[in-house]
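In: Can you look at this prediction? I've put the sequence above it.
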Amino acid sequence: MERKGCTVKKKAAIGDWAAGCSAFSWETEDQRHLWGRNFDFNRIADGSNVTYIPRGRDFYTFGTELEDSLDRDTRQTTDYAAVGVGVLLFPSTPVLYEGINEKGLMGGQLYYREFACFPQEKEDGRLPLQPPFAVTYFLTKCATVQEVIERLQEVTLVGQPLLGTVPTIHWTFSDQTGETIIIEPDQDGVHVYRDTGGVMTNSPGYPWHRLNLLNYVHIRDLDYDERKLGGISLNQCFSGSGALGLPGDWSSPSRFVRLSCLKHYAVKGKTEKEGVAYMFRLFQSVAFPYGMVKVTENGVLTEYDREVTPYDYTVYTSVMCAESLRFYWTTYRNSRIQYVDLRTLLSQDSCLQFELNKEEDFLCLTAQGEY
């Protein structure tokens, strides 16, 4: 699909870099700043694991050696170490789907189907940046969301295919100030939204989602008391009536509304540990149950796609903390919260990967004789 100098393609490669996904930022009572996301899709790229990128590593923002398209003039060096879920498929550039860096900047990419629009050529004087490399670029070159905004003015997000596809994605970043920005590449240019509610899902764009919240201003956390209707007194006999009308499906608009309400009303954790646990619970409210979101079209499968299923589902959920620099995650079948500590990894000078550990993990107390 061509749109006035934009490139939008639907051919799939490495999961099309395109998934459902929901994300939001939060904070704890003791002012720990958190950001996280669900990764919803029907597959995951081969080699996708928790990936650490050290500072001082060279990488490129355009092209790959794998496809003999590497633009060596785009070489950069990482200023900050970062960790998140990603792949090391391209030796020239590690790819992160989301993550956190050593300065507490957090963020990632989400699917933006039918709306993402990128120019086919770079602008003079600007660094060409392929969309799949954007998370890696901003997390390893920026310390704050303000720096992300400034760096964005120096690059062109070029719609050059990577492994046969131009990914339809948009981005969100958050930092220790608590501000969360949303970046959307639309037909009329790249838009940066500040002072957001910190919630992001998929298409349509952020302004549409924000306006749509007007349809749900009646939602509240307090049950309704006795009501009189046509001379009949109706006594409350169940809990949760304050949220009547809150959408419960898995569409992007519904997930945006649901997360916005949950973020506003849900009790914050007192500490990072409690806040992270609560945040994973909120993400379950917008997670894709396996079998409820059937895939209508797989697209073109490649040699790099793994664990392909007939359904979109929440492959993994990640949460990170800007102060402790910990990256936490769970997977669909393994709800035990695992984490890596970026502060501990800073002494490492080469890329590392940690398994997602997607298999079931149960703790049997009777086996330990504790009864």
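Out: Received, thanks.

In: C-alpha from now on. contacts and neighbour counts both.
Out: Will do.

In: so where does L363 fall, helix or strand?
Out: Secondary structure here is read from DSSP states H and E; on that basis L363 sits in neither a helix nor a strand.

In: Pull up the gap between it and F280, please.
Out: Applying Cα to Cα, to the nearest Å, one obtains 19 Å for the distance of L363 from F280.

In: quick one: which of these two has more around it?
Out: Comparing L363 with F280 by other Cα atoms under 10 Å, the one with more neighbours is F280, at 21 against 8.

In: and the more buried one, what is it in contact with?
Out: F280 is in contact with 317, 319, counting by Cα atoms under 8 Å, 6 or more residues apart in numbering.

In: Let me know the helix or strand that it is in.
Out: Secondary structure here is read from DSSP H and E; on that basis F280 sits in helix 272-284.

In: another structure for you, compare them:
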Amino acid sequence: MCTSIAFSAPYPLFGRNLDLETPFGQQVVATPRSFAFHFHRRPAMPHHLAMIGMATVAGGVPLYAEAMNEAGLYMAGLNFPGNAYYTPADQAAPDAVAPYELIPLVLGSCRTLKEAREILTGIDLLGIPFAPGYPLAPLHWHIADGTGALVMEVTAEGSRLYEDPVGVLTNNPPFPVQLANLTGYQTLSAAPPENRFAPGVPLPPYGQGMGAIGLPGDCSPMSRFVRAAFLKCNSIHSAGDDAVNQFFRILDAVAMVRGSVMTPEGKPDMTLYSCCADPARGVYYFKTYDNSRIHAVNLLRAPLEANTLCCWPLPGGHGFEALN
């Protein structure tokens, strides 16, 4: 369960909530240009664009949940159970890519969404896990830069790339269904409501926000898609710090409170962290469920020509600031 958001203009920002019932060893990881990436069926990539995002590091390899590269291209993997399809190894194409290899491949080699589209079109995903104990996660992907956003879904019917006009992705159902569902909410507005029910009857609004009555408030993927799209499309912000703060406000509105969503195993699904990547400044911002203070890591201040990972463990505590 996750929500990814991409603002492409006028001030590009990208990020997501990662919702999960248990931590996965996540930390902020910057991969410099000379850290070698290795692939099952493609040539190694000893030199590439630097990137930063949230990852778990296993066997010295960053397994990114989402990341942004130094050129400002963003990519995130979101849960897509029951629909994601990976080709068995004995049937996969000679250049097939394992799901965990996809973000390094795209962000390491592509500077723009246009270039990402070219490499992702018709790509075959290889059904090989990273290692024993690391099951294949069923995913689809959100890809964006300052020109727009794409959704990539690979199902049993094949690989598809979709234009994302609202800049939002959640989970199931598939993206075309999510987008079509917005049609049922097109009468919602941030403005006060107009009485079309009975124009001759005095029906004065009794409070602010009534133009959006009917906006779903539950945590299901389709409801989060609608709510995030409405908030993003009606957001008023400028640039810089104001835009980043607004971005987190939107993510807060689709975040999961611990205990409000329980998995079939009886565990609380919750927003482990929220993040925002600012390509104009090369900064990756994040906050965690237990520490709501926004922290920042600047990719451009990392040793970009190095060949070893730069890792920042997530801060503990609640981050309260005493004023007296």
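Out: Thanks, I have it. Note that the coordinates shown come from a computational prediction; the quantities given were computed from them, not determined experimentally.

In: ok, which stretches of the stretch 101-250 of structure 1 are strands?
Out: Listed in chain order, the strands of the stretch 101-250 of structure 1 (DSSP state E, counting those that start in this stretch) span 106-111, 118-119, 127-129, 155-157, 169-174, 180-186, 189-193, 199-200, 227-229, 232-234.

In: Dump the ones you listed into TSV; add mean neighbour count and distance to V85 of structure 1 as well.
Out: Putting the strands of the stretch 101-250 of structure 1 into TSV (neighbours: other Cα atoms under 10 Å; distance: least, Cα to Cα, whole Å) gives the following:
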stretch	mean neighbour count	distance to V85 of structure 1
strand 106-111	29	10
strand 118-119	24	24
strand 127-129	23	20
strand 155-157	22	22
strand 169-174	26	15
strand 180-186	22	20
strand 189-193	14	24
strand 199-200	28	18
strand 227-229	9	50
strand 232-234	10	51
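
In: okay, the following helix or strand past the helix holding F280 of structure 1 sits on what stretch of structure 2?
Out: If you walk from helix 272-284 of structure 1 toward the C-terminus, the next helix or strand you reach (DSSP H and E) is strand 305-306. With the alignment judged by TM-score structural alignment, no segment of structure 2 is matched to strand 305-306 of structure 1.

In: And the helix holding F280 of structure 1, how far out from the chain middle?
Out: For helix 272-284 of structure 1, the gap between its own C-alpha mean and the chain's C-alpha mean amounts to 16 Å (Cα atoms, centre = their mean, to the nearest Å).

In: with structure 1 superposed, average distance for the helix or strand hosting K232 of structure 2?
Out: Under DSSP H and E, the secondary-structure element containing K232 of structure 2 is helix 221-233. With both structures laid over each other, helix 221-233 of structure 2 and its partner residues in structure 1 are 0.6 Å apart on average (mean Cα distance after the TM-score superposition for structure 1).

In: So which bit of structure 1 is that helix matched to?
Out: Under TM-score structural alignment, the match for helix 221-233 of structure 2 is residues 252-264.

In: and S159 of structure 2, what pairs with it in structure 1?
Out: Here S159 of structure 2 is matched to V190 in structure 1, going by TM-score structural alignment.

In: and the nearest residue to its match once chain neighbours are set aside, what does it touch?
Out: The shortest distance from V190 of structure 1 to any residue that is not its chain neighbour, by Cα to Cα, 6 or more residues apart in numbering, is 5.6 Å, and that residue is E184. Contact criterion Cα under 8 Å, 6+ apart gives 116, 170-171, 190-192, 205 as the residues in contact with E184 of structure 1.

In: Of those, just say which sits nearest to R343 of structure 1.
Out: When those are compared for distance to R343 of structure 1 (Cα to Cα), W171 comes out closest, at 24.8 Å.

In: That closest one contacts L110, doesn't it?
Out: Yes. Under the criterion of Cα atoms under 8 Å, W171 of structure 1 is in contact with L110, at a separation of 6.2 Å.

In: At which residues are the helices of structure 2 located?
Out: All helices of structure 2, identified by DSSP state H, fall at 99-109, 113-120, 175-181, 221-233, 240-252.

In: The ones you listed: which one's closest to R33 of structure 2?
Out: helix 99-109 (8.3 Å).

In: Quick one: average offset of the closest one versus structure 1, please.
Out: Mean for helix 99-109 of structure 2 is 1.6 Å (mean Cα distance after the TM-score superposition for structure 1).
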